[in-house]
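Fold the following, please.
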Amino acid sequence: MDVITVIASFIVILFALIYLDDKLGQLVFRNRRKNVVYPQRRSDLSLFVNGNHLFSDYFAELGRARDHIHILFYIIKNDEMTAPFFQLLKKKAAEGVKVRVLVDWVGGLGLPRALVRSLAKSGVEFAYARPPCFPFLIYRLNRRNHRKITIIDGRVGYIGGFNIGREYSGKDANFGEWRDYHIKMSGEGVCDLQKQFLHDWEEATGRTVPDNSRYFPALPAGAVRHQLIATDGSALEEQYIEAIRRAKKEIMIGSPYFIPSRPLFHELMKALERGVRVTVLVPLKADHLFVREAAYPYFARLLEAGAHVYRFYQGFYHAKALIIDDEWCDIGTANFDRRSLFFNSEINCYVFDRAFTHLVKQAFKRDLTRSEPLTLAFLERRSLLDRGKQSISQLISAWL
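Predicted coordinates for the structure are as follows:
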């Protein structure tokens, strides 16, 4: 047997094992997924689309904490942006504030052990969500906790697309301005953010936090009706399909990745057939291999059916938004891709308010002015290399 045959056989066996691991993992964990639909609430909501504005407000609120700080990010970097963040958390812990920080294992890979030890020494409780383990290692690696939640004193909460690190403040030259949508919440809905954080904390650490008034103070009703939805690799597809079915005039989708499931894409095509205007906004730049190419087959069919697709060129577009007519919008952590639909743990905020939906819509339209329209002519004149990348991306699109 020659060397090429041995290598080819090894590759085939490797991919077969990966495929088997993934499929068996899905079967075993199918009934363990925990999706939570929280009650409709009323809160005051503020929208942030710029990292500098968000983190200025965020750090100020952390500094005002008197009882507890609960933080969950998918990614926490170790850089000049997060150094003052960690120092502030240590300071608050020294003041007697209970500080808990949870980061996804993949998203926290760059954090030095010395930093984690220094946090613990300062009184900050720190944990990783979903470290990989056997059995079903590949499947577990794919099941990330992609949520971004912060709760301060049980009264102020944050949820959205921003992680914490230098690029999210627009300080990474490779990305430039980082465009994202994030909500600050005060009012009834904060208790649901708290419940979700405590659930994820217990899952990651095995430690139960007492469910008492310290973490669930009485909260006033705010002005905006909304609902938090926590998904865990299921249910999100059906929720998006139902939202798209309700559209009468317009659907706007903002996402850094556009790799929908077949049923979800079919529903978008049906919306176009009944005369609904569909606009999709994605980044021009790509931050992962093949994700841009994986979207092209969908874009070609959408453009042929009359949809509008734009690519944000002034930095990197990372926002996750779904806007239906003038009535309803979704801001959260889920991308419009199969990873968010079928693997990741996500949390989204569905807003049933015309004024706030208009605010999000205006932000979306401003971002369109700094975007270029994608055309069928561009897709048709791509190079053989780009078309080859597209073919590869279609083979692995379930894991992108």
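
From now on I want contacts and neighbour counts done on CA atoms only, so please keep to that.
OK.

could you say what helices and strands the longest helix seen in the chain packs with?
Across the chain, the longest stretch assigned as helix under DSSP state H is helix 3-29. Here helix 3-29 is seen to pack against helix 137-142 when contacts are counted using 3 or more C-alpha pairs under 8 Å, 6 or more residues apart in numbering; DSSP states H and E.

For whichever helix or strand comes after the helix it packs on, enumerate the helices and strands it packs against.
Downstream of helix 137-142, the next assigned helix or strand under DSSP states H and E is strand 149-152. Identification of packing neighbours for strand 149-152 by 3+ C-alpha pairs under 8 Å, 6+ apart yields strand 68-73, strand 156-160, helix 190-205.

before we move on, back to that, buried ones in the longest helix of the chain, by neighbour count?
Within helix 3-29, the residues that qualify as buried are 21-22, 25-26, counting by 16 or more other C-alpha atoms under 10 Å.

Let's compare: structure for the following, please.
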Amino acid sequence: MGWILIAIIAGLILWVYADFMLGRKKHLASAKTNSLPIRESNLAIFAEGPTLFDDLFSELKKAKQHIHILFYIVQDDKISQEFLSILKERVNAGVEVRLMVDWVGSGLKRKTIKSLKAAGVEFAYSQMPKLPFLFYSSQVRNHRKITVIDGKIAYLGGYNIGEEYNNHDPKLSPWRDYHLKMTGEGVRDLQSEFLEDWHAAAKVNLLQNKAYFPALPKGKIRQQLVPTEGVLLEEMMSDLISNAKTSIFIGTPYFIPSKRVFNLLREAVHRGISVTVLVPLVSDHALVKEASYPYLRTLIKDGVEVYQFLKGFYHSKVLLVDDEVCDIGTANFDKRSMYLNYELNCLIYDVDFIKKIKRILAEDILNSRQAALDDFTHSPLKEKAASTISYFL
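Modelled structure (predicted):
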């Protein structure tokens, strides 16, 4: 009987391994690696959920033609119901509304989705697991957050829709994150990315519909959108780190870099680059803190300043290099974002806007404490377990 159980477990492990490796090979062969141009847009940054939601909901209520929204998570709670009610009301006013959420990430109940569809909201799940590579496809998540209103106003960044993001979680509040609001010519690229994902999820191709792509003016800020799906993100981060001349700032909730990125970061330190890493003190997922410990210990020994955020939960994703280029978006500094997820980042090349970002980062450092080796030397069993599955955290 014992041998039968061992054989079943061994068979399952072999199936998972084969499924993952073959699924990833197929994915990489077909992965889209668009190189989008540098645009000139106007940007605003939000670092607090209540302020973001006030602005976002206000703009949604003013929509005249179409609303396109993708979130990794939309919960089924108070603020989510307010958000969904706005979408229903806009449909009643004659506005086209499309809502897409990740199949794993979303917290929407069936009856809520049913009510959305009954109200006229077009709904789709992104990245539903599918055969023949069921395990691999269940791990590839659409982690992007996109809102496009009338093809003229757009949002992207780290926030999802839920009470925890609105500072109503007893453990994780206040929630610290960075989200961008965009107007100007870059909105066209966000619209395209949404419609690409909508085509894949809903099997409806709207990319040639000119109504979704109005003429847009140039803005004042040079920026570039970088969509990734299991490939390209590692290369982008590697290039930014390799080209650093004086300083690198990394803010992330999950610090589990690939071997290549980690080695390049260490090389940057050794050639005299000042490196600062900001991570949360509290965690919102099991084992993600422990998975980061070996990397953070090594960096502290190398001379990197590592800070732990104390004022709530730090969920922001930022990579600032030389005060000249800043990456803000949906991607975490971890293997899942680099190798599995669909992500969407924005490279910002405007010195004045980067100064605004730096003021936010300085405030976050003030609300943090500098970590020491002792902060990352406990829970050896958890650390071993986390290291084993770090690809999937």
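
deepest of the helices and strands packed on strand 149-152 of structure 1, which one?
With neighbours taken as mean count of other C-alpha atoms under 10 Å, these reach their highest mean count in strand 156-160, at a mean of 25.

Which residue numbers in structure 2 does it align to?
Mapping strand 156-160 of structure 1 onto structure 2 (TM-score structural alignment) gives residues 153-157.

Just give me the mean distance for that stretch relative to structure 1.
Compared with structure 1 after fitting, stretch 153-157 of structure 2 deviates on average by 0.3 Å (mean C-alpha distance after the TM-score superposition for structure 1).

To which residue of structure 1 is Asn367 of structure 2 aligned?
Using TM-score structural alignment, Asn367 of structure 2 pairs with Arg370 in structure 1.

do you know how far its match is from Leu302 of structure 1?
Applying C-alpha to C-alpha, to the nearest Å, the value for Arg370 of structure 1 to Leu302 of structure 1 is 21 Å.

what ranges do the helices span in the stretch 101-250 of structure 1?
Residue ranges of the helices in the stretch 101-250 of structure 1, as given by DSSP state H, counting those that start in this stretch, are 113-121, 137-142, 190-205, 236-246.

so which of the ones you listed comes closest to Met252 of structure 1?
helix 236-246 (10.0 Å; C-alpha to C-alpha).

what packs against the closest one?
Helix 236-246 of structure 1 is packed against helix 262-273, strand 321-324, with contacts defined by 3+ C-alpha pairs under 8 Å, 6+ apart.

hey, which of these is tucked in deepest?
Comparing these by mean count of other C-alpha under 10 Å gives strand 321-324 as most buried, with a mean of 25.

corresponding residues in structure 2 for that one?
Counting by TM-score structural alignment, strand 321-324 of structure 1 sits on residues 318-321 of structure 2.

Also stretch 258-273 of structure 1?
Counting by TM-score structural alignment, stretch 258-273 of structure 1 lines up with residues 255-270 of structure 2.

Contacts for that stretch next, please.
234, 237-238, 241-242, 244, 275, 279, 289, 291-292, 295, 299, 302-304, 332-335, 338, 390 (C-alpha atoms under 8 Å, 6 or more residues apart in numbering).

what's the spacing between it and its chain's center?
Put simply, stretch 255-270 of structure 2 sits 20 Å off its chain's centre (C-alpha atoms, centre = their mean, to the nearest Å).

which residue numbers in structure 1 go with stretch 337-347 of structure 2?
Counting by TM-score structural alignment, stretch 337-347 of structure 2 corresponds to 340-350 in structure 1.

how long is the matching stretch end to end?
Distance between the two ends of stretch 340-350 of structure 1: 16 Å, counting by C-alpha to C-alpha.

gap between it and the chain center?
How far stretch 340-350 of structure 1 lies from its chain's middle: 7 Å, per C-alpha atoms, centre = their mean.

Kindly report the same for stretch 19-28 of structure 2.
Distance of stretch 19-28 of structure 2 from its chain centroid, counting by C-alpha atoms, centre = their mean, is 22 Å.

Report the aligned residue range of structure 1 for that stretch.
Mapped onto structure 1 using TM-score structural alignment, stretch 19-28 of structure 2 spans residues 21-30.

in structure 1, which residue is closest to the centre?
Closest residue to the average C-alpha location of structure 1: Thr333 at 2.7 Å, with C-alpha atoms, centre = their mean.

was I right about Asn145 of structure 1 contacting Arg130?
Yes. The criterion here is C-alpha atoms under 8 Å, and Asn145 of structure 1 meets it with Arg130 at 7.2 Å.

Can I get the helices of the stretch 101-250 of structure 1 in CSV including distance to Met1 of structure 1?
Below are the helices of the stretch 101-250 of structure 1 laid out as CSV (distance: least, C-alpha to C-alpha, whole Å):
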stretch, distance to Met1 of structure 1
helix 113-121, 46
helix 137-142, 30
helix 190-205, 48
helix 236-246, 47
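
Out of those helices, flag the one nearest Glu80 of structure 1.
That would be helix 113-121 among those, by C-alpha to C-alpha, at 13.5 Å.

and of the helices and strands packed on helix 236-246 of structure 1, who's closest to Ile251 of structure 1?
Taking C-alpha to C-alpha, strand 321-324 is the member of those nearest to Ile251 of structure 1, at 4.9 Å.

mean distance, the helix or strand that comes right after that closest one to its aligned residues in structure 2?
On the C-terminal side of strand 321-324 of structure 1, the nearest following helix or strand under DSSP H and E is strand 328-332. Once fitted to structure 2, strand 328-332 of structure 1 is off its aligned match by 0.4 Å on average (mean C-alpha distance after the TM-score superposition for structure 1).

So which elements touch the very next helix or strand once past strand 328-332 of structure 1?
Going down the chain from strand 328-332 of structure 1, the next helix or strand is strand 336-337, by DSSP H and E. Counting contacts by 3+ C-alpha pairs under 8 Å, 6+ apart, strand 336-337 of structure 1 is packed against strand 258-259.

how close does the strand it packs on sit to structure 2?
Mean deviation for strand 258-259 of structure 1: 0.7 Å (mean C-alpha distance after the TM-score superposition for structure 1).

Stretch 10-25 of structure 1 too?
Compared with structure 2 after the fit, stretch 10-25 of structure 1 shows a mean deviation of 2.2 Å (mean C-alpha distance after the TM-score superposition for structure 1).

Make a markdown table from the helices and strands packed on helix 236-246 of structure 1 and add distance to Ser118 of structure 1 to it.
A markdown table is the format used below for these (distance: least, C-alpha to C-alpha, whole Å):
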| stretch | distance to Ser118 of structure 1 |
| --- | --- |
| helix 262-273 | 46 |
| strand 321-324 | 37 |
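
Tell me which of those approaches Pro84 of structure 1 most closely.
Of those, the one closest to Pro84 of structure 1 (C-alpha to C-alpha) turns out to be strand 321-324, at 29.8 Å.
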